[in-house]
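Visitor: no sequence for this one, just the structure:
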C-alpha cells in the first residue's frame, strides 16, 4: 500500500494512569476502546490502551511501562485538536471535566477564540475547535 491520504495515523504517548486516561477519553469524550493490553510483568512489556472511533482514520495509543514508567511531559504546544465545525457543546466540556479533565486557557489565544481547551489527566491538551478543517487546497 502506498503512503497516501488513506494511511491510518497512530498518535502514541505515555500515560501515568491508563484507567484515568480511559475515563477521560472514553467516558468523557466518547471514543471507543479499540485495543487493550495489560503488562504481565515481563521486562520491556508495556500496558497500552488504544482509543478512537472504530471507523476513524486515526487512533490514540496510551502506554505505560510499570517496570520503568515514563512520566508524561507535555508542553503548552502539544495539542490534539478536534474540529467540530459547530459550537462546542457545554455538556461535552462538563462531561470531560466530570471524567478527569480540566478546562484551561489556551497558550495560544487563537484556540480560546475558536474553541475550548481541556487538559487530560496526563496533562496533555485537547482542543475542541468550533471551526472545521480540510486539507484540500481551495
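Guide: Yes, it's here. Fair warning: this is a prediction, and the values are worked out from it, not measured in the lab.
Visitor: C-alpha from now on. contacts and neighbour counts both.
Guide: Noted.
Visitor: Which neighbouring elements make contact with the longest helix along the chain?
Guide: For the chain, the helix that runs over the most residues, judged by DSSP state H, is helix 90-98. Applying 3 or more CA pairs under 8 Å, 6 or more residues apart in numbering; DSSP states H and E, one finds that helix 90-98 contacts strand 102-104.
Visitor: Name the residues of whichever helix or strand comes after the strand it packs on that are buried.
Guide: With elements assigned by DSSP states H and E, the helix or strand that comes after strand 102-104 is helix 109-113. Neighbour-count burial for helix 109-113, counted by 16 or more other CA atoms under 10 Å, picks out 111-112.
Visitor: Tell me the helix or strand right after helix 109-113.
Guide: strand 115-119.
Visitor: what about the residue nearest to residue 70 when sequence neighbours are not counted, distance to residue 66?
Guide: Distances taken as CA to CA, 6 or more residues apart in numbering place residue 14 nearest to residue 70, at 6.3 Å, with adjacent residues excluded. Going from residue 14 to residue 66 by CA to CA, to the nearest Å gives 11 Å.
Visitor: Residue 46 now?
Guide: Distance, residue 46 to residue 66, by CA to CA: 7 Å.
Visitor: got another, please set it beside the one above:
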C-alpha cells in the first residue's frame, strides 16, 4: 500500500501575525512550527497534529507579497457532519470573521466562505468530498 503524501500549501504574506487569528482561532488549526529570520524569511506553519496537510505562511524581508489575485482562490474544507460544520462556521464568526458571498455561487449552496486578511478565501463546505 502506498504511503499518503503530506501536502504543504505555502504562500507569502506581509503580515503573519495578522493571519494567525483567522487560521488558529477561526479555523481551529494548531501552530505546528514558527521560525524567524531563516535566510531572510519569517514563517508560520499551521495544521492539525497527524493530519496529512499543513499551511505555511512566510514573509520575505523587504519583499511585499500582495493580496490574493482573485476572489476565487480557495481552500475548501469538507465537513459532512452538519453539527461539526455548524460548529466550524460558528467558530469563524465568533473569532470575528463573518462569511462573505462566494464568487462562485455553488459554494453558497452548502457552505460558507470566509476571507483572510490577505484576501484569500476558505470555504467550509457541509458535504462529503465525492471524487
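Guide: That came in fine, so what should we check first? What you see is a predicted model, and the numbers here were worked out from it, not measured in a lab.
Visitor: Number of residues surrounding the residue nearest to residue 70 of the first structure?
Guide: Residue 14 of the first structure: 19 surrounding residues under other CA atoms under 10 Å.
Visitor: What does it correspond to in the second structure?
Guide: Matched to the second structure by TM-score structural alignment, residue 14 of the first structure sits across from residue 12.
Visitor: these two touch, right, that match and residue 67?
Guide: No. If you go by CA atoms under 8 Å, residue 12 of the second structure and residue 67 don't touch, sitting 9.4 Å apart.
Visitor: Which residue is the nearest non-sequential neighbour of residue 20 of the first structure?
Guide: For residue 20 of the first structure, ignoring the flanking residues on the chain, the nearest one in space by CA to CA, 6+ apart is residue 121 at 6.4 Å.
Visitor: surely the one you found meets residue 19?
Guide: No. Using CA under 8 Å, residue 121 of the first structure is not in contact with residue 19, being 9.9 Å away.
Visitor: which of those two has more neighbours?
Guide: Neighbours per residue (other CA under 10 Å) separate residue 121 of the first structure from residue 19, with residue 121 holding more: 22 against 11.
Visitor: Find the nearest non-adjacent residue to the aligned partner of residue 99 of the first structure in the second structure, please.
Guide: Using TM-score structural alignment, the equivalent of residue 99 of the first structure in the second structure is residue 95. Nearest residue to residue 95 of the second structure, sequence neighbours excluded (CA to CA, 6+ apart): residue 26, at 5.3 Å.
Visitor: before we move on, what about residue 82 of the first structure?
Guide: residue 128 (5.1 Å).
Visitor: One more: residue 33 of the first structure?
Guide: The shortest distance from residue 33 of the first structure to any non-neighbouring residue, by CA to CA, 6+ apart, is to residue 51 (4.6 Å).
Visitor: On the three-state scheme, the one you found is what?
Guide: strand (DSSP: H, G, I helix; E, B strand; the rest coil).
Visitor: Just give the number of residues close to it.
Guide: 23.
Visitor: Would you mind measuring from whatever residue of the second structure lines up with it to residue 71 of the second structure?
Guide: Using TM-score structural alignment, the equivalent of residue 51 of the first structure in the second structure is residue 46. Relative to residue 71 of the second structure, residue 46 of the second structure is positioned 22 Å away (CA to CA).
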